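S.K.: Sharing a sequence plus its predicted fold:
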Amino acid sequence: MSTSIAFAAAAPATSQRSRRRASPYPGWFFLPAAIIYGVLFLVPTFSSLYFSLTRWTLFNSTFIGLDNFVQFFREPFLVQGVVNTLIFAVVTCTLKVVFGLGLAVLLTSDIRFRALLRSVVFFPVLVSAVGVGIAFTAMMHPTRGIINVALELIGIDGPGWLTNPALAIYSVAFVEVWRGVGLAAVIYIAGIMSIPTDYYEAARIDGATGWDRFRYITLPLCRPATVTVVILSFIHGLRNFELVWAMTRGGPGFASDVLASVIYKQYQAGFYGLSTAGNVVLFVLIATMAVPLYLFLNRKEGHE
């Protein structure tokens, strides 16, 4: 009796699994996306791996093994470029999280012109990085830039934002924060709006202050949004090139060079295999830092 009942209970599940396995639709549904992914990502990736082991031009290539990587790691300003890349990624990621969350809290509160302000905050994301770089280069001019002119009016001698080797990379990082914080704010707004309002009502009834509601409700329940903002901002900071090149060209000297600009300078000099090897190094650097960070953040979320 029990055997027949177990068989009867298992039979529908077995038949359902067989029907799911026999269905051709899931595979065909993902096939166009798989083809596009393969053509636009997998083929260029493996091609880069091959060409990084060659000395190549547009018409021919010669296999030289790991010589490009050896030469790339001997670049005199490579260490400076890696350090600047990490500084840029950490500074921009941290400030986007802080300011993005602050703007999201403000723009989800009961304020006037909330929809308009959300559009204004997001607008810089839509502007070209090169255009933003050119505009801020003019604004940060040491003598004629509007920033230093405004500081001079209140008796402050403005620094050389892009001409001082100690400030150049940080100045570019702050411009990147201005440009990209809108996207972080939008992600946080979506996270805050997904929190049930019952939690806030219950907290108000219990006498919780605004800070208590932020600390014990908004901040913990926005953790998925925080993970998304951290990962996207960190990866973008590691691979940033356009803004650095538009504002400083890696200067003054090599003070604001990042890894991507070092690679581009090798390409400009005609060392195509060397620059391809640098791209592989950059890819590995991003993967080895972003993937463990993503796993760590999600593991902490699961434990809590």
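M.R.: Cool, got the structure.

S.K.: contacts, neighbours, all on C-alpha from now
M.R.: Will do.

S.K.: Pull the contacting residues for I235.
M.R.: 89, 286, 290 (CA atoms under 8 Å, 6 or more residues apart in numbering).

S.K.: ok, the first one - contacts?
M.R.: The contact partners of A89, taken as CA under 8 Å, 6+ apart, are 233-238.

S.K.: just the strands in the protein please.
M.R.: 54-56, 61-63 (DSSP state E).

S.K.: any chance of those in a markdown table, with distance to D157 and mean neighbour count too?
M.R.: Below are the strands of the chain laid out as a markdown table (distance: least, CA to CA, whole Å; neighbours: other CA atoms under 10 Å):
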| stretch | distance to D157 | mean neighbour count |
| --- | --- | --- |
| strand 54-56 | 50 | 20 |
| strand 61-63 | 54 | 13 |
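
S.K.: hmm, back to that, of the contacts of I235, just say which sits nearest to R19.
M.R.: A290 (39.1 Å; CA to CA).

S.K.: didn't the closest one look like it was pressed against V230?
M.R.: No. The criterion here is CA atoms under 8 Å, and A290 misses it with V230 at 9.5 Å.

S.K.: Comparing those two, which residue is more hemmed in?
M.R.: V230 (23 against 18; other CA atoms under 10 Å).

S.K.: Next, the contact list for the more buried one, please.
M.R.: 93-94, 97.

S.K.: R118: neighbouring residues, count only.
M.R.: Neighbours of R118 (other CA under 10 Å): 19.

S.K.: hang on, I meant F88
M.R.: That count, for F88 with other CA under 10 Å as the rule, works out to 27.

S.K.: gap between it and V284?
M.R.: 18 Å (CA to CA, to the nearest Å).

S.K.: do the same with T108
M.R.: T108 is 39 Å from V284, by CA to CA.

S.K.: now swap in P12 and tell me
M.R.: P12 is 47 Å from V284, by CA to CA.

S.K.: Below is an additional structure, to be compared with the one above:
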Amino acid sequence: MSVTTQHLGVRTRDSVRRPRRRPAYPGWFFLPAAIIYGVLFLAPTFASLYFSLTRWTLFNATFIGFDNFVQFFREPFLIQGLINTVIYAAVTSGAKVVLGMLLALLLTSQILGRAYLRSVVFFPVLVSTVGVGITFTVLMHPTQGMINEGLALLGIKGPGWLTDPTLALFSVALVDVWKGLGLATVIYIAGVVAIPKDYFEAARIDGATKVQNFFYVTLPLLRPATNTVIVLSFIGGLRTFDLIWAMTKGGPGFASDTIASVIYKQYQAGFYGLSTAGNVVLFILIGVLVVPLTMMLNRREGHE
């Protein structure tokens, strides 16, 4: 017994003294990536923080403290822009989750032309956002647009998709969903394909229906894909600008303004420090909303 204990003690000491395994790559191997990250992200971020506290032009900058932030929050339509931004992000991310999951289930089933349909669904992701915006602006014209003309053939009077203040933001959100749905679908397809077939075989043996298969097997196992789609879509919705500017420029009036479009309007007016402060506000808003959301989703996934 003592010999065994002594032997184990020696082995334990040897394992403690064993040198650590060296990493596969030396530290300097990551230096180029660190330099690129520092130049393209860290440096502009800290520069923006500084210039948001100044009144600056291309040639000089005068430090004014938090005056830009105070003035930015005094903008009469900023609150509306904040509300529009959150609504837009929630609507687009929610629609992409639901429609992306349904399309993924359809495109992983045994249907004719499955590979072709996958390409069709993903194609809008590859198209220029500005080009999509201009195209749908023409299609959604209240009197000459193809959509309203098609509705007129059915005896339905089409609304002012982009001219009605109550519809403009949601019309742009609909186009955003159409364009970004392909990426969400691809993420869900990868999640569906990764589910082991054993789960479905076990559920079939237990007599589960297709609906029960979906709610008790597919849906829980797609939670990582769902979390990814929610976070990516929500971030994209919060920082959206190009599609809204191409279709409505924040109009009619300020009905479809988001924080990004408000910032751009300040930049157009020559208030560079004010617009930089707006960018900092947008950065903080994304962090305040997305970080807790990500933590909550990861916590729920861990409890599953």
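M.R.: That came in fine, so what should we check first? Fair warning: this is a prediction, and the values are worked out from it, not measured in the lab.

S.K.: What TM-score do the two superposed chains give?
M.R.: The TM-score (TM-score structural alignment, normalised by the length of the first structure) is 0.96; 301 aligned residues with a CA RMSD of 1.3 Å.

S.K.: follow-up on the earlier one: wait, which of the strands of the first structure is closest to L117 of the first structure?
M.R.: strand 54-56 (51.0 Å).

S.K.: mean shift of that closest one relative to the second structure?
M.R.: Mean deviation of strand 54-56 of the first structure relative to the second structure after superposition (mean CA distance after the TM-score superposition for the first structure): 0.6 Å.

S.K.: Looking at the contacts of V230 of the first structure, which is nearest M1 of the first structure?
M.R.: For those, the nearest to M1 of the first structure is V97 (61.6 Å; CA to CA).

S.K.: which residues touch that closest one?
M.R.: 181, 184, 226, 229-230.

S.K.: out of the contacts of A89 of the first structure, which one sits closest to T276 of the first structure?
M.R.: L238 (16.9 Å).

S.K.: Contact partners for that closest one?
M.R.: Contacts of L238 of the first structure by CA under 8 Å, 6+ apart are 85-86, 88-89, 286.

S.K.: go again using 7 Å as the cut-off
M.R.: Listed by CA atoms under 7 Å, 6 or more residues apart in numbering, the contact set of L238 of the first structure reads 85-86, 89, 286.

S.K.: Most neighbours among these, which one?
M.R.: T85 (23 neighbours).

S.K.: That residue contacts V258, correct?
M.R.: Yes. The pair T85 of the first structure / V258 is scored as a contact, 4.9 Å apart, by CA atoms under 7 Å.

S.K.: quick one, longest helix in the first structure?
M.R.: Counting residues, the longest helix found in the first structure (DSSP state H) is helix 272-303.

S.K.: pretty sure D257 of the first structure contacts A246?
M.R.: No. Using CA under 7 Å, D257 of the first structure is not in contact with A246; the gap is 11.9 Å.

S.K.: Compare those two (neighbour count), which wins?
M.R.: Under the neighbour definition other CA under 10 Å, D257 of the first structure and A246 were set side by side, and D257 has more, 30 against 19.

S.K.: What's the separation between that one and T85 of the first structure?
M.R.: D257 of the first structure is 8 Å from T85 of the first structure, by CA to CA.

S.K.: got it, and A135 of the first structure?
M.R.: 23 Å.

S.K.: Number of residues surrounding L49 of the second structure?
M.R.: Neighbours of L49 of the second structure (other CA under 10 Å): 14.

S.K.: okay, among the contacts of V97 of the first structure, which ones form the most distant pair?
M.R.: The farthest-apart pair in the contacts of V97 of the first structure, when distances are taken by CA to CA, is V181 and T226, at 12.8 Å.

S.K.: Compare those two (neighbour count), which wins?
M.R.: V181 (26 against 22).

S.K.: Does that one touch T94 like I think?
M.R.: No. Judged on CA under 7 Å, V181 of the first structure makes no contact with T94 at a distance of 10.6 Å.

S.K.: ok so, going back, would you turn the contacts of A89 of the first structure into JSON lines with distance to S4 of the first structure?
M.R.: Listed next are those as JSON lines, based on distance: CA to CA, whole Å:
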{"residue": "S233", "distance to S4 of the first structure": "58"}
{"residue": "F234", "distance to S4 of the first structure": "58"}
{"residue": "I235", "distance to S4 of the first structure": "57"}
{"residue": "H236", "distance to S4 of the first structure": "59"}
{"residue": "G237", "distance to S4 of the first structure": "62"}
{"residue": "L238", "distance to S4 of the first structure": "61"}
